[in-house]
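Engineer: coords please:
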Amino acid sequence: MAVRRLPRPHRFDVWIAVGGLLGGLLLAIIGLNTRPADDPLTLFDGRWPPLLPLTVTAGCELLRRTAPRTALIVGSVAVTADLVTQGNLSTVLMFTDVMYAAVLYGPLASARRIQWITGLLTVAGTVVPFAVWRVPQALLIGVVVGVVAYAPASTGWIVRDHRDAAEAARLRAEQTALLAETDRVQAVTAERARMARELHDMVANHLSAIAIHSTAALSLDEPETSRQALTVIRENSVDGLAEMRRLIGILRDGSGDREPAAAPTLDGVAALVDGARANGLDVTLDSRPGEVPSPVELAAYRIVQEALTNALKHARPGRVTVCLARRDGVLDVRVSSPYGPVDGPRAPGSGAGLVGMRERAALLGGTFEAGPEGALWTVRAALPLIEGDHRS
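Structural biologist: Below is the predicted model of the structure:
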């Protein structure tokens, strides 16, 4: 069976023990004791009997951090033994430090019990001798007990309370810093997602038109058709490049002097439809949204923009319908386009547009659906119009 070894004493505790032992030896050598030889309590007079309690108490100092309760119990026995000798002041002083350390480093429940016990001993040491002897000098016994036992225990409790409060404050500061870092990471992630949605919605429409018309220009050997396609390609290239430059300028300018572009509103949906018609889509618009909050306007505009871009890339020839209407406290956005195999050129898709539309609806507490409905592909979003429901 392995024997449990106590941890090595702290260096500071070793210095206390050595200093207390050497000080006590010096007091014994010069004959400076705490009581005279004719004191009634002195059972073992002489210069050397106090050295045994002195040595034991010095050993207790080595255990003041590693085994505070053991040190207090043994130290209490040693200081009691010191009472039947002529006494040594160093023994008493080291015992007060052992009492202090037992409260400071010992278990919390033990520290509370020591407080109560030393307090009761102080009261008893004051009341009982005075009741027995009826002389004012008897009160000094309670004073001595209070100084030797209760005072160091109370001091240890005060220091422990401040130490625990400081540790709790440190833990709260660490937790606050951790929460702040978590919020920062979440904010950066949300901002990156927002910028990704904005970049995709602003540029994808122009790039899709460029891809469709460049494919048509390459596949058709008709000069007039190629000229029209190149005209559309140039217009979309210029517009897309301008939007890209504006976005990059906002990202690079950290001074805050650059004014951001006004957020798109539902009044701009008609311009989106006109642009889609210029790119070859047959689009009809039914818009009766009325007054809606700004976040809802931006989300609805971007959803219509992306839905028209997807129709340009993937829809069969036919009519595309865009409908905006208020129903039961929500703005209903619906874009339908012909669905099925496409014979002509088409631009590739990555699925990022659907993800962005779904995120925009979710940030407002709304719903989003996209999928085939018979011969149509329908994109539908229901965006709440109540400001309190917005989470963006």
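
Engineer: from here on, contacts and neighbour counts on C-alpha atoms
Structural biologist: Will do.

Engineer: How far off centre is whichever strand or helix holds V127?
Structural biologist: Secondary structure from DSSP states H and E places V127 in helix 108-133. Chain-centre distance of helix 108-133: 46 Å, with Cα atoms, centre = their mean, to the nearest Å.

Engineer: Counting by contacts, list what the next helix or strand after that helix packs against.
Structural biologist: Per DSSP H and E, the first helix or strand lying C-terminal to helix 108-133 is helix 139-145. Counting contacts by 3 or more Cα pairs under 8 Å, 6 or more residues apart in numbering; DSSP states H and E, helix 139-145 packs against helix 108-133.

Engineer: Name the residues of the helix it packs on that come out as buried.
Structural biologist: A111, I114, Q115, T118, G119, L121, T122, G125, T126, V127, P129, F130 (16 or more other Cα atoms under 10 Å).

Engineer: dump the residue contacts of the fifth one.
Structural biologist: Meaning G119. Counting by Cα atoms under 8 Å, 6 or more residues apart in numbering, G119 touches G146, Y150.

Engineer: Tell me how far it lies from A153.
Structural biologist: From G119 across to A153, the span is 9 Å (Cα to Cα, to the nearest Å).

Engineer: and if you look at the fourth one?
Structural biologist: Computed as Cα to Cα, the T118 to A153 distance reads 7 Å.

Engineer: Is R65 in a helix, a strand, or coil?
Structural biologist: Here R65 is coil, with the state taken from DSSP: H, G, I helix; E, B strand; the rest coil.

Engineer: Show me where the stretch 151-300 of the chain has its strands.
Structural biologist: 282-288 (DSSP state E, counting those that start in this stretch).

Engineer: and for comparison, fold this next one:
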Amino acid sequence: MSARSPRPHRDDVRIALAGLLGGLLLWGAGLGTRPATDDLVLWAGRWPVLLPLAVTAGCELLRRTRPRTGLLTGVAALTLDTVTQGSLVTVLMFTDLVYAAVLYGPPATARRVLWNSGLLTVVGTVVPFAVWRVPEALLIGVVVGVVAFTPGATGWVVRNHRDAAEAARLRAGQTALLAEIDRVQAVTAERARMARELHDLVANHLSAIAIHSTAALSLDDPDTSRQALGVIRENSVEGLAEMRRLIGILRDSSGDTEPAAAPTLDGLGSLVEHARANGLDVDVDLDPDLDCAHTALPAPVELAAYRIVQESLTNALKHAAPGRVTVRLHRRDHALDVCVTSPFGGVRDDGPRAPGSGAGLIGMRERVALLQGTFEAGPALGGAGPAPGPANGPAPGPADGAGAGGGAGDPAAVVRTWAVRATLPITEGETA
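Structural biologist: Okay, the predicted model is just below:
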């Protein structure tokens, strides 16, 4: 089944009706035609003029939907009009067909019409003058130029402006789309940063509260319960203070990328003391160079190192077996190494452990990735470093012969640990 032809545009219908009615009015008034005595009139009489007029008006209906067909039919109608007494309206409608073919037709058709009309204008100017050798012969080229080339050139200029406007509109749409993508990415990144900050600020305090409140409820010793309640109150107050600070940062409209009061390595001592108060045996190995003022670290590096140690101590409080937790911070030429090891395997016998969701490891990995550093977390032997494997997956069980007591008859027992190690690059010129 053949496809239906597109309906004419309503503006084209108006143009066709206006041309037809205008031609009929001039024809009825005896205007806009050549005299019958003209030598070029081969088909004399008033009625033959109406045929090319009606055909050209019908071609106007195709000026947008089928401009090439309309122009070719219009050329035939104009040729027929030249051997009659002619109608000025037929010529005017033909110029509109040329204009529409260049403006609405395919690019190849537009170029072909423009080149052919230009060539026809040149031929219509040169050949008659060369044959008749009179200045009046040049008028033929002028008429051809006005009827064919001028409408085509006008349509070409309008087409170029239209294409430029369309390209500008597409570029504006693409720019708006890229801006929206950037906005969504910025919002997502900010939400991730806020989630990391919120988790790191309150996870440590809430974990301690959960552990000590469970201990207070499970033990029937008044002294132990009173001590647990004191730890709970201390962690609650500190957690509320940290929450207020985070809320103040969110309300601040200064546009800073990091809070002005972001924790630094200077607060590492109080962080360790707080972990010890919660029952952890923490040993700190801090590079002496980090205490020198002239070796101050960039703020993002200090914040990331502090949060990694904080989250590692929180995880040790929730999941580690009894034993010593070691925190090591050493500075190399262009990087800061952070390593936290804690006992791995077994079950705490000095109290319950708080549940965890693994969000802490995700947050640590994201912080290190933002600084283009490396991060590993996993079981290790003797604190030698994390074993290869995903940092966010479940912890594997102790290896055969590598438990807390080592192999049978082995005089040098191997300690099974959980290690978190991060390398934070320090770019030249970033330090204070």
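
Engineer: Got a TM-score for the two of them?
Structural biologist: The TM-score (TM-score structural alignment, normalised by the length of structure 1) is 0.94; 387 aligned residues with a Cα RMSD of 1.9 Å.

Engineer: picking up where we left off before, same list, the buried residues of helix 108-133 of structure 1, but as a markdown table with distance to M99 of structure 1 please.
Structural biologist: Compiled in a markdown table, the buried residues of helix 108-133 of structure 1 are given as follows (distance: Cα to Cα, whole Å):
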| residue | distance to M99 of structure 1 |
| --- | --- |
| A111 | 10 |
| I114 | 9 |
| Q115 | 10 |
| T118 | 10 |
| G119 | 13 |
| L121 | 14 |
| T122 | 14 |
| G125 | 18 |
| T126 | 20 |
| V127 | 23 |
| P129 | 24 |
| F130 | 26 |
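
Engineer: Can you tell me which of these is nearest L93 of structure 1?
Structural biologist: T118 (16.2 Å; Cα to Cα).

Engineer: For that closest one, which non-adjacent residue is spatially closest?
Structural biologist: When the adjacent residues along the chain are set aside, T118 of structure 1 lies closest to Y150, with 4.9 Å between them (Cα to Cα, 6 or more residues apart in numbering).

Engineer: and the one you found, how many neighbours?
Structural biologist: Applying other Cα atoms under 10 Å, we find 25 residues neighbouring Y150 of structure 1.

Engineer: repeat for A164 of structure 2
Structural biologist: Neighbours of A164 of structure 2 (other Cα under 10 Å): 12.

Engineer: how much space between it and P151 of structure 2?
Structural biologist: Distance, A164 of structure 2 to P151 of structure 2, using Cα to Cα: 20 Å.

Engineer: Repeat that for P300 of structure 2.
Structural biologist: Taking Cα to Cα, one finds P300 of structure 2 at 67 Å from P151 of structure 2.

Engineer: Check the alignment and tell me where R346 of structure 1 lands in structure 2.
Structural biologist: Aligned counterpart of R346 of structure 1 in structure 2: R353 (TM-score structural alignment).

Engineer: Alignment lookup: V143 of structure 1 to structure 2.
Structural biologist: Superposed on structure 2 with TM-score structural alignment, V143 of structure 1 falls opposite V142.

Engineer: what residues are up against that match?
Structural biologist: Residues in contact with V142 of structure 2, defined by Cα under 8 Å, 6+ apart, are T121, T125.

Engineer: which of P300 and P151 of structure 2 has more neighbours?
Structural biologist: Between P300 of structure 2 and P151, counted using other Cα under 10 Å, the more crowded position is P151 (23 against 19).

Engineer: Now the match of R346 of structure 1. Nearest residue, chain neighbours left out?
Structural biologist: K318 (4.9 Å).

Engineer: Likewise for H212 of structure 2?
Structural biologist: With Cα to Cα, 6+ apart, the residue lying closest to H212 of structure 2 is A228, at 5.2 Å.

Engineer: Isn't the one you found up against A215?
Structural biologist: Yes: between A228 of structure 2 and A215 there is a contact under Cα atoms under 8 Å: 7.3 Å.

Engineer: okay, the two: which has more neighbours?
Structural biologist: Ranked by neighbour count (other Cα under 10 Å), A228 of structure 2 and A215 place A228 first, with 22 against 19.

Engineer: Please pull up the equivalent of the more buried one in structure 1.
Structural biologist: Match for A228 of structure 2 (TM-score structural alignment): A229.

Engineer: what's the answer for A176 of structure 2, then?
Structural biologist: Structural alignment (TM-score structural alignment) places A176 of structure 2 against A177 in structure 1.

Engineer: residues in contact with A347 of structure 1?
Structural biologist: S208, A211, I212, K313, H314.

Engineer: now swap in A57 of structure 2 and tell me
Structural biologist: By Cα under 8 Å, 6+ apart, the neighbours of A57 of structure 2 are A16, L17, G19, L20, T90, M93.

Engineer: rewinding a little: which residue in structure 1 aligns with the residue nearest to R353 of structure 2?
Structural biologist: With TM-score structural alignment as the criterion, K318 of structure 2 matches K313.

Engineer: ok, how many other residues are close to that match?
Structural biologist: Counted with other Cα under 10 Å, the neighbours of K313 of structure 1 add up to 20.

Engineer: Next up, identify which helix or strand it is on.
Structural biologist: K313 of structure 1 belongs to helix 294-314, assigned by DSSP H and E.

Engineer: That helix vs structure 2, mean deviation?
Structural biologist: When structure 2 is superposed, helix 294-314 of structure 1 averages 0.9 Å from its matched positions, counting by mean Cα distance after the TM-score superposition for structure 1.

Engineer: Was I right to think G155 of structure 2 contacts G105?
Structural biologist: No: judged on Cα under 8 Å, G155 of structure 2 makes no contact with G105 at a distance of 10.2 Å.

Engineer: Which of the contacts of A347 of structure 1 are still contacts in structure 2?
Structural biologist: Of the contacts of A347 of structure 1, the ones still in contact in structure 2 (both residues aligned by TM-score structural alignment, their matches' Cα atoms under 8 Å) are S208, A211, I212, K313, H314.
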